[in-house]
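A.B. asks: Below is the sequence, then the predicted model.
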Amino acid sequence: MLELQNLTKRYGDRLALDRVSFPVGAGRLTGFVGGNGAGKTTTMRIVLGVLAADDGTVSLDGRPITAADRRAFGYMPEERGLYPKMKVLEQTVYLARLHGWSPAAARRNATDLLERLGLGERLGDTVESLSLGNQQRAQIAAALVHRPEVLILDEPFSGLDPMAVETVQSVLADAAAQGAPVLFSSHQLDVVERLCDDLVIIADGRIRAAGPRDALREEYASARWELLTTGDAGWVRDVPGVRVVTFDGGWALFEASDDARRAVLAEAVRRGDIVEFTREHTTLAQIFQEVVR
């Protein structure tokens, strides 16, 4: 497990990070979200040793992180960092070799990974000749080719079409399944919500919410309820204590106190046409808006 504890960073008078603490569990995908300037990239760079924290610690499996540990990390920066004149396969093999892989093993793993990322037909092309989306895939391959023990990615889904997003999701999920802690940032909240096991929300350099995705959904659960019936659900409007938000034939979305909610359920059961009665699904976007405002 990778653990950040009380990371603090100042740039002059500006407090960029204010006692930032959260774990990145082994074998788990942790989504790291926040607005521009919230502190995501600064946090990642401190974990990687690119920046020094003014205070706080980063540990791996309960011990202080070392330079040797970081050499086994995989990192994808938001800014593209590949050599534009090198061919895609040549560069990916080169990066694996830098991590100690044999020529044959590096070529084999690089080829397999690039093919899986949809670059099988572009192995001999230079990086600069690729589209921006394919450059992003190549950058992801560069971070993963040496099978890192910890994986940190800054905006890995930027510039990818929906099919490419699905492909990258699968590759990252496999990396986590091998036991690596995976921390990734993204502005695409729907992608984060779909992919992550754990979620960290940062704003103004402070952690506003952190924990397992489903636990956060429960913690910030909506006070709204959905009723679906085979008949007309218009009667919900007449239940005391209920405020209907949206209504469409047999479906109603409403706000209600606990007593009013129970009254709606009892009436729906009495009528015998109930299909579904659930709390409104709380999205990551809703949680984000709740904790950063």
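C.D. replies: Right, received. Where do you want to start?
A.B. asks: going forward, measure contacts between C-alpha atoms and count neighbours the same way
C.D. replies: Fine.
A.B. asks: Now do the strands in the stretch 51-200 of the chain.
C.D. replies: 55-60, 63-64, 73-76, 150-154, 182-185, 198-203 (DSSP state E, counting those that start in this stretch).
A.B. asks: And the second one, how far out from the chain middle?
C.D. replies: Meaning strand 63-64. The chain centroid and the centroid of strand 63-64 are separated by 25 Å under CA atoms, centre = their mean, to the nearest Å.
A.B. asks: what residues does it touch?
C.D. replies: Contact with strand 63-64 is made by 57, 58, as judged by CA atoms under 8 Å, 6 or more residues apart in numbering.
A.B. asks: got it, and the last one?
C.D. replies: The contact list for strand 198-203 (CA under 8 Å, 6+ apart) reads 22, 28-35, 38-40, 207-213, 288, 292.
A.B. asks: now the fourth one
C.D. replies: Under the contact criterion CA under 8 Å, 6+ apart, strand 150-154 has outside partners 41, 44, 72-78, 143-144, 180-186.
A.B. asks: Inside strands: which ones of the contacts of strand 198-203?
C.D. replies: 22, 29, 30, 31, 32, 33, 207, 208, 209, 210, 211, 212 (DSSP state E).
A.B. asks: Of all residues in the chain, which one is nearest the centre?
C.D. replies: Taking CA atoms, centre = their mean, the centroid of the chain lies closest to residue 31, which sits 2.6 Å from it.
A.B. asks: alright, now check it against this:
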Amino acid sequence: MADNTLEIERVSKRYGDVVALDEVSFDVRAGELFGFVGSNGAGKTTTMRIVLGVLAADAGEVRFAGEAVDHQTRTRIGYMPEERGLYPKMKVLDQLVYLAQLHGMSANQAHASARNWISRLGLAERSGEEVQKLSLGNQQRVQLAAALVHDPAVLVLDEPFSGLDPLAVDVMSDVLKAKAANGVPVVFSSHQLDLVERLCDRVGIIRSGRMVATGSVGELTADAAVRLRIVAPGATPGWADGLPGVSVISDSGAETVVELAAGADDQAVLTAALATGPVTEFSRRTPSLTELFRTAVAEEKTPA
């Protein structure tokens, strides 16, 4: 594995009879944005806490740059928890300087880095305010600055975009892309799957403590069932119901998305659409990450 790659290998964790993680394995490569997605309770936060050493794994190993992660390595990780881990009554600048020094920076280095990130994240006018007096969005920016202030070699972020307005999302996205461009492996969890799809080089989907898919969105959709998007302005909802080998995904009448079973005839779908009137679009459609995720979650429960 290449240097500066974060590896999670066969990590397991149980709480009594509950299996939180079951041999979870994936890697985040140098310079890569990796999206870690799953339903609430799927195991994302537990995995991240094990990477940070907050929790101990029952089995498996976490490595960085080919070496087992230890205390010294963890000081080089920038971590952003889902629950804000800031001192609410401490002023923004003072807090960032303090955290940078905890990671080994000198006072001068800590002040320079803190002021840099305060400026880059649009917090210059808030640097002297207590964290508790900031809006939730600005608190989130401070939390990101806290993860970045010590110039980490790895970034592990749990729901970093939660509660941010679109402008703040753009600011945070640019920061993460810049860190990845400098060779830092970046892994973050998010329920905003359209954002994950847009930003990430690869994605890992976890379900009930097990990794069920890993790869680029293109790789994950390569074997997906064929979907067709049909735009027929004169059609009414239900026109595609009952077509052999066709499952209707969405149907407003004028715009319909269907999924074809293996061997189903797309021309038969077109013929049926033309029977309703003019067809202005008939195209194959790649499933989105949201659709892939819904499919993975839908497969979670099987009949007894």
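C.D. replies: Yep, that arrived. Please read all numbers here as calculations on a predicted model, not as lab measurements.
A.B. asks: Weed out the non-buried ones from the contacts of strand 150-154 of the first structure.
C.D. replies: The neighbour-count criterion (16 or more other CA atoms under 10 Å) marks 41, 44, 73-78, 143-144, 180-186 among the contacts of strand 150-154 of the first structure as buried.
A.B. asks: Mind telling me what residue 122 of the second structure corresponds to in the first structure?
C.D. replies: Aligned counterpart of residue 122 of the second structure in the first structure: residue 118 (TM-score structural alignment).
A.B. asks: picking that back up, closest one to residue 246 of the first structure among the strands of the stretch 51-200 of the first structure?
C.D. replies: Among the strands of the stretch 51-200 of the first structure, the nearest to residue 246 of the first structure by CA to CA is strand 198-203 (29.6 Å).
A.B. asks: in the second structure, what residues pair with the closest one?
C.D. replies: Under TM-score structural alignment, the alignment places strand 198-203 of the first structure onto residues 202-207 of the second structure.
A.B. asks: just the buried members of the contacts of strand 198-203 of the first structure?
C.D. replies: 22, 28-34, 38-40, 207-211, 213, 288, 292.
A.B. asks: sorry, back to before: please report the distance of the match of residue 122 of the second structure from residue 112 of the first structure.
C.D. replies: According to CA to CA, to the nearest Å, residue 118 of the first structure and residue 112 of the first structure sit 10 Å apart.
A.B. asks: And residue 138 of the first structure, by the same measure?
C.D. replies: From residue 138 of the first structure to residue 112 of the first structure the distance is 13 Å (CA to CA).
A.B. asks: Comparing the two, which shows the higher neighbour count?
C.D. replies: Neighbour totals were compared for residue 138 of the first structure and residue 112, and residue 138 leads with 27 against 15 (other CA atoms under 10 Å).
A.B. asks: how about the more buried one, what's its match in the second structure?
C.D. replies: Here residue 138 of the first structure is matched to residue 142 in the second structure, going by TM-score structural alignment.
A.B. asks: And for residue 61 of the first structure?
C.D. replies: Using TM-score structural alignment, the partner of residue 61 of the first structure in the second structure is residue 65.
A.B. asks: start and end residues in the first structure for stretch 20-32 of the second structure, please.
C.D. replies: Stretch 20-32 of the second structure maps onto residues 16-28 of the first structure, going by TM-score structural alignment.
A.B. asks: roughly how far is that stretch from the heart of the chain?
C.D. replies: On CA atoms, centre = their mean, the centre of stretch 16-28 of the first structure falls 13 Å from that of its chain.
A.B. asks: Over to stretch 158-177 of the first structure?
C.D. replies: The answer for stretch 158-177 of the first structure is 11 Å, by CA atoms, centre = their mean.
A.B. asks: Over to stretch 43-59 of the first structure?
C.D. replies: Distance of stretch 43-59 of the first structure from its chain centroid, counting by CA atoms, centre = their mean, is 20 Å.
A.B. asks: With stretch 172-185 of the second structure instead?
C.D. replies: Relative to its parent chain, stretch 172-185 of the second structure has a centroid offset of 14 Å by CA atoms, centre = their mean.
A.B. asks: does the equivalent of residue 220 of the second structure over in the first structure sit in a helix, a strand or a coil?
C.D. replies: If you follow residue 220 of the second structure across to the first structure using TM-score structural alignment, you land on residue 216. Classification of residue 216 of the first structure using DSSP: H, G, I helix; E, B strand; the rest coil returns helix.
A.B. asks: which residues sit in contact with residue 216 of the first structure?
C.D. replies: With contacts defined as CA under 8 Å, 6+ apart, residue 216 of the first structure is in contact with 209, 210, 287.
A.B. asks: Same question for residue 100 of the second structure.
C.D. replies: Residue 100 of the second structure is in contact with 110, 113, 114, 146, 149, 150, counting by CA under 8 Å, 6+ apart.
A.B. asks: Now check the first structure for the residue matching the second one.
C.D. replies: Following TM-score structural alignment, the counterpart assigned to residue 113 of the second structure within the first structure is residue 109.
A.B. asks: who's in contact with the closest residue to that match other than its chain neighbours?
C.D. replies: Once flanking residues are discounted, residue 109 of the first structure sits nearest to residue 145: 6.6 Å by CA to CA, 6 or more residues apart in numbering. Shown in contact with residue 145 of the first structure (CA under 8 Å, 6+ apart): 92, 93, 95, 96, 106, 109, 110, 113.
A.B. asks: would you turn the residues you listed into TSV with distance to residue 54 of the first structure?
C.D. replies: Below are the contacts of residue 145 of the first structure laid out as TSV (distance: CA to CA, whole Å):
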residue	distance to residue 54 of the first structure
92	35
93	37
95	31
96	33
106	38
109	39
110	38
113	38
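A.B. asks: In those residues, find the pair that's most separated.
C.D. replies: The largest separation in the contacts of residue 145 of the first structure, counting by CA to CA, is between 95 and 113 at 13.0 Å.
A.B. asks: if we can go back for a sec, just flag the most distant two among the ones in strands among the contacts of strand 198-203 of the first structure.
C.D. replies: 29 and 208 (18.6 Å).
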